[in-house]
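[1] got a structure for you, letters missing:
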């Protein structure tokens, strides 16, 4: 701009949200709108303003006639683009999410609005009406009130449900049915899934019943320009259905009427950047504030989803027990012990009990693939002393030792630390002095090697790590997959072998049993029904509650038990919990400044091992050995908002006073507590 700018005559005050990292600056600031930017400066556009002598980016929140600022106002420096990218509904959600997670709006806005690509914005807008969607409720007929749920969506109502999919369900098609029923009323839908494989399946299902121009798929793998192009199709109202992974929860869908979250227990739905929101909780918060329909679905069920049902916020969407039994495979549980292994040399070499070995042979003989689920990738990811069973630890950092590959003459395959990467070919047990090592967990690579020897002539495929298979063809084969990397089999698997169940159930994690049941059921649901010969063998003690839930196929009962136990001991979702991580002095400074609710229970501090969680803060980032500690703050659910507000205000005070130079990480209701 040249010369002295003149303010606009109409609503000359622009209230701006600057993208500033400092917590004490997380508020709106007023600027004057120059007359030359009057037309472009509309609520929701990107702007650039001068703040403390430097130019910063921001979003124009609203135009006003007056300001409550007593001093002199500066002018907007520039309207970056006249494209409205922050709708009023999403702006309200951003504020709510920041308050819920003790974060700042600038952090949430970076998650909600993708970076701008000017060339994409200048491209012509799509025009023309979309073809009418194909609406059907036939696929929902085997669920109690399933047809009524779809009819309610088609009538413009806002039902809320926790949906329990039966084994073998074509769940992407069911989500597409819900989206089609919503779009038929002229409104929009938002479908969230954990990963790219699920995204591809839902996209294909939606394109089968909806006009391609009405569907926009959002994922980070598209690349910045293409993702922004598709995001703009949603923002401009061209696409009525947004399908995406966790960040798509903020997609600016016009006239949003339905929010769906599939497999809400998947850790991929947790944002790894501040303020670390869970896509499920953001989606439900959005549905609640916007008054939309909501569905949380999955083959298994989390305690959080069960809490929605027990609180009355959502209703169960279940199939009758006879329907579930008819769709489920036969499930057998066997203890993982030497007595459970047959004397058949092939079965012993494959580490499979006789029943599991027989189930695999039967499925292969029938021309179907067999899924073998293992809890860890790699070769031998966990070692212990071969004599006294003491866990093998690194002599440098005390991290766990693993065997990355088969031992060889060149030294490859030596015990190596999983934390610092140091090899220790001369390891000896500090307890008994023995140099013998044994595997406590067998990885996918070693399992595939053993199965290849036991089932000679059968194709063995691996899925996991950086090489995850999306699908496998029909026909006899062995598919060794780590948990969460199980590919879809054409026509279904003939059998599934779930190995080393104790390694999953024995993890020191609040959600170990819940996650194990979820992973087991996801694998078992890919197996054909028992009437077609489908069989699942889980190598774990049959009397364990998690194993019993799998055998009975009772995810609802297991989730109800999990929730009741968490209520009894005071863990989420029965309470709200905040984890504060950082250098000891920084954590103490924050807690001293925080006006915590009177019913807050403080747990800790405890030191965080360097291998479990990376150091936080400028000081500890430079020195990996610098101490990092964690304090847990627990409050009843009624005080959750007060706790988040107290932590946010304390961080703002500490930041304004520059009371500490170390960074802090605040996580509200973290997925992992320890």
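    Structure received. Everything quoted here is computed from the prediction, not taken from an experiment.

[2] from here on, contacts and neighbour counts on C-alpha atoms
    OK.

[3] residues contacting residue 191?
    Neighbouring residues of residue 191 by C-alpha atoms under 8 Å, 6 or more residues apart in numbering: 175, 241-244, 259-262.

[4] pretty sure it sits in a strand.
    Yes: assessed with DSSP: H, G, I helix; E, B strand; the rest coil, residue 191 lies in a strand.

[5] tell me how far it lies from residue 318.
    As for residue 191, its distance to residue 318 is 20 Å (criterion: C-alpha to C-alpha, to the nearest Å).

[6] for comparison:
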């Protein structure tokens, strides 16, 4: 496969009589191109050609296994067109590298993969939930955006939906953010579906094991595939349902070209195959809500009385003062006394308490204690952090250099203060405030999937919250401004998603469950948490983005590169007539530079905005312009991203 954009097309080759039986559409072959051997796929067999010159011969057939199915090929073409990418780049994401030994294994497909009939009681709590299960059994193209209830065993509901589709003779693809989620869905699925019919695909598998499992899917042995973002391309036989859980998680966005998002690929696949789709989460993204608004999917939401009965009590606490006179431990623990009382009440009931902090480490961000200037590295201007209590200096989070004699570059003071308190420092403070109570830290490289029974203080970063056997008695959400105050389009949406994921682990209000968020109650995101209204928050988010012309109300392309390269690319692009060009601006801090760009050259960012219905035209024009620039070799490479998560 040739990764250069101007060679993203088909080439004709001759096939010898000895190779004819094996060289069928979809198999891997090796051909000679421009004097060197390259890997390729057979797309079609024809008896004629429109090439006017002399054709070369196929060098050899690497494997007779037809790994590129017609269905996956159509999906690859659609993803490349949607994201202005090349098909070879998408194929690298869709088809894993070959391992010859794995191809020799030939498993047997299970005859009766569903163990027991699906109990609809769990889905009956949602409006039209039972009808949705029935539609899955019958193979109808039911598409829904599912709002999971607080305290919901979401992996059980996913397993039930999958079992319903499998019982109808259909394949199911479930995409989740990480390995912990794969394990949770796996445990729930094997109770309802024969384990021999389930395959888990993730990056943590070795190349051989991953290819072996992928082949079992290709050969029709797996009815249910559970995986992370790249598994969305898995060649599931007779696919009847595509599931995406927690589509707002950043890990579902591919960091390699052409940067597709698993949710969008799943929706493309559902549209192409006319199969069912389910997007679920405790919170809701603006993109998922746009699918409901457009009529492509319908709401799968529980009635408000059911939501209120399942949700914990949520209180918002202003962090301007800590009422030390009422509780001397408040100052030590950085918590208002109301939150401390909620934590103590939960611990007295032998229930664990969850403390969510936005950053891992000790002091991940520090500033001058006198003038409040953020401490930055004198070499790369990255943020400085303190890794432990008695650290000999501050460490740059970007370049890793140590500053042993930290002084403010503005006023010269050597006194520092914490801007953000990390998980380890918070664990220290909570341990002092609740002496005698076990403190568990789940963050960074030390993430716990579950904790044991009994009272405990669990300090976790967002996404690393372990499950408690019987749920948490209380949750304390600290340093909310660190997440809400980010200069990011998705700051409010992502903050609510992380808050709700933590709050969903807490007991219901009737059982004494309390969630204390240290933030002003007037903030709309805080109000959405208090009322447990992710749909209303997504509606408001969608409306506000539409007012200022931001995705998903429009399509937007981000073009990064050297100034002359970006200008040349846009000059060659035949953009829609009403396209808006925004910029140029310097590449935002922390964003990776485009590949092969000289380190000393200034990199800029341009934005191209078009109406929703012109998204494919925008991608096609940028794709063609990239091919022209690639053929000319006049400028450095330019990075093109369509609707990225972070625009900057």
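    Done, it's in. Everything numeric here is computed off the predicted structure, so don't read it as measured data.

[7] most widely separated two among the contacts of residue 191 of structure 1?
    Using C-alpha to C-alpha, those span at most 15.3 Å, a distance reached by 241 and 262.

[8] so between these two, which is more surrounded?
    Per other C-alpha atoms under 10 Å, whichever of residue 241 of structure 1 and residue 262 has more neighbours is residue 241, with 32 against 22.

[9] re the thing from before, ok, of the contacts of residue 191 of structure 1, which one's closest to residue 393 of structure 1?
    The closest of these to residue 393 of structure 1 turns out to be residue 262 (C-alpha to C-alpha; 38.8 Å).

[10] to which residue of structure 2 is that closest one aligned?
    By TM-score structural alignment, residue 262 of structure 1 lines up with residue 245 in structure 2.

[11] same question, residue 657 of structure 1
    In structure 2, residue 657 of structure 1 lines up with residue 632, judged by TM-score structural alignment.

[12] also residue 643 of structure 1?
    In structure 2, residue 643 of structure 1 lands on residue 618 (TM-score structural alignment).

[13] so that match sits against residue 580, correct?
    No: if you go by C-alpha atoms under 8 Å, residue 618 of structure 2 and residue 580 don't touch, sitting 11.1 Å apart.

[14] shared neighbours, these two?
    Shared contacts of residue 618 of structure 2 and residue 580 (C-alpha under 8 Å, 6+ apart): residue 610.

[15] return the member of the contacts of residue 191 of structure 1 nearest to residue 272 of structure 1.
    residue 244 (16.6 Å).

[16] how much does the helix or strand hosting residue 106 of structure 1 stray from structure 2?
    In the assignment (DSSP states H and E), residue 106 of structure 1 maps to helix 105-112. Average distance, helix 105-112 of structure 1 versus aligned residues of structure 2 after superposition (mean C-alpha distance after the TM-score superposition for structure 1): 0.2 Å.

[17] more neighbours: which of residue 618 and residue 580 of structure 2?
    Shown here are residue 618 of structure 2 and residue 580; by other C-alpha under 10 Å, residue 618 has more neighbours (27 against 14).

[18] what's the distance between the residue most central in space within structure 2 and residue 86 of structure 2?
    Nearest to the centroid of the C-alpha atoms of structure 2, with distances taken as C-alpha atoms, centre = their mean, sits residue 252, at 2.5 Å. Remark: distance between residue 252 of structure 2 and residue 86 of structure 2 (C-alpha to C-alpha) = 20 Å.

[19] on that earlier part again, which of the contacts of residue 191 of structure 1 tops the neighbour count?
    Highest neighbour count within those: residue 241, with 32 neighbours (other C-alpha under 10 Å).

[20] now for that residue: which residues touch it?
    179, 183, 188-191, 214-216, 234, 253.

[21] map it across to structure 2 for me.
    Using TM-score structural alignment, residue 241 of structure 1 pairs with residue 224 in structure 2.

[22] what's the distance between that match and residue 144 of structure 2?
    With distances taken as C-alpha to C-alpha, residue 224 of structure 2 is found 19 Å from residue 144 of structure 2.

[23] give me the neighbour count for the counterpart of residue 75 of structure 1 in structure 2.
    Alignment note: residue 75 of structure 1 maps to residue 57 in structure 2; criterion TM-score structural alignment. By other C-alpha under 10 Å, 13 other residues sit near residue 57 of structure 2.

[24] ok, residue 57 of structure 2 to residue 13 of structure 2 distance?
    Applying C-alpha to C-alpha to residue 57 of structure 2 and residue 13 of structure 2 gives a distance of 5 Å.

[25] please apply the same query to residue 221 of structure 2.
    Distance, residue 221 of structure 2 to residue 13 of structure 2, by C-alpha to C-alpha: 33 Å.

[26] repeat for residue 123 of structure 2
    Distance of residue 123 of structure 2 to residue 13 of structure 2, computed by C-alpha to C-alpha: 54 Å.

[27] higher neighbour count, these two?
    The residue with more neighbours, out of residue 123 of structure 2 and residue 13, is residue 123; 21 against 18, by other C-alpha under 10 Å.

[28] residues in contact with the corresponding residue of structure 1 for the more buried one?
    Matched to structure 1 by TM-score structural alignment, residue 123 of structure 2 sits across from residue 140. Counting by C-alpha under 8 Å, 6+ apart, residue 140 of structure 1 touches 146-147, 150, 174.

[29] many thanks, we can stop here.
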